[in-house]
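**Student:** just to be clear, the model below is a prediction. Sequence and coordinates:
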Amino acid sequence: MILSILEFFQNLPSKYCQKCGEEIEEQHECYGNVCHKCIGLKDMD
């Protein structure tokens, strides 16, 4: 059975920072693999 695109993205696993291991809060389908703290950016909240 083919999943809808929405189901596909909702079912992607959480991403974790490759430097510190914390879960990355941004979208799971993005290309980044290092959290904002580790690359020196302020939180975007």
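**Tutor:** That came through, no problem.
**Student:** make it CA atoms for all contacts and neighbour counts henceforth
**Tutor:** OK.
**Student:** centre of the chain to the longest helix along the chain, how far?
**Tutor:** In the chain, with assignment by DSSP state H, the single longest helix is helix 5-10. Distance, stretch centre to chain centre, for helix 5-10: 14 Å (CA atoms, centre = their mean, to the nearest Å).
**Student:** alongside the first one, take a look at this:
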Amino acid sequence: MIQNILDFFRNLPAKQCVDCGKPIEEQHECYGNKCDHCMGVSDI
């Protein structure tokens, strides 16, 4: 069965930080695998 591509992307699980395991708030151009806290970002 072929799945609608939009449904595929909507159903992907949230990306998790490799250090602490918390969900990462992603942006479309971001390929990082750590959350802002673990990267030491204090103010965006």
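**Tutor:** Nice, I can see it. Just so we're clear, the structure is a prediction, and the values are computed from it rather than from any experiment.
**Student:** TM between them?
**Tutor:** Counting by TM-score structural alignment, normalised by the length of the second structure, the TM-score of this superposition works out to 0.64. Behind it: 42 aligned residues with a CA RMSD of 2.0 Å.
**Student:** how much does the longest helix of the first structure stray from the second structure?
**Tutor:** Its aligned residues in the second structure lie a mean 0.8 Å from helix 5-10 of the first structure after superposition (mean CA distance after the TM-score superposition for the first structure).
**Student:** and the residue nearest the centre of the second structure, what does it touch?
**Tutor:** A centroid search over the second structure (CA atoms, centre = their mean) returns Lys15, at 3.4 Å, as the residue closest to the centre. Lys15 of the second structure makes contact with 23-26, 33 under the criterion CA atoms under 8 Å, 6 or more residues apart in numbering.
**Student:** rerun at 10 Å
**Tutor:** 21-26, 32-35 (CA atoms under 10 Å, 6 or more residues apart in numbering).
**Student:** now render the residues you listed as JSON lines, adding secondary structure and neighbour count.
**Tutor:** Listed next are those as JSON lines, based on DSSP: H, G, I helix; E, B strand; the rest coil; neighbours: other CA atoms under 10 Å:
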{"residue": "Gly21", "secondary structure": "coil", "neighbour count": "11"}
{"residue": "Lys22", "secondary structure": "coil", "neighbour count": "15"}
{"residue": "Pro23", "secondary structure": "strand", "neighbour count": "15"}
{"residue": "Ile24", "secondary structure": "coil", "neighbour count": "16"}
{"residue": "Glu25", "secondary structure": "coil", "neighbour count": "13"}
{"residue": "Glu26", "secondary structure": "coil", "neighbour count": "14"}
{"residue": "Gly32", "secondary structure": "coil", "neighbour count": "14"}
{"residue": "Asn33", "secondary structure": "coil", "neighbour count": "16"}
{"residue": "Lys34", "secondary structure": "coil", "neighbour count": "20"}
{"residue": "Cys35", "secondary structure": "coil", "neighbour count": "21"}
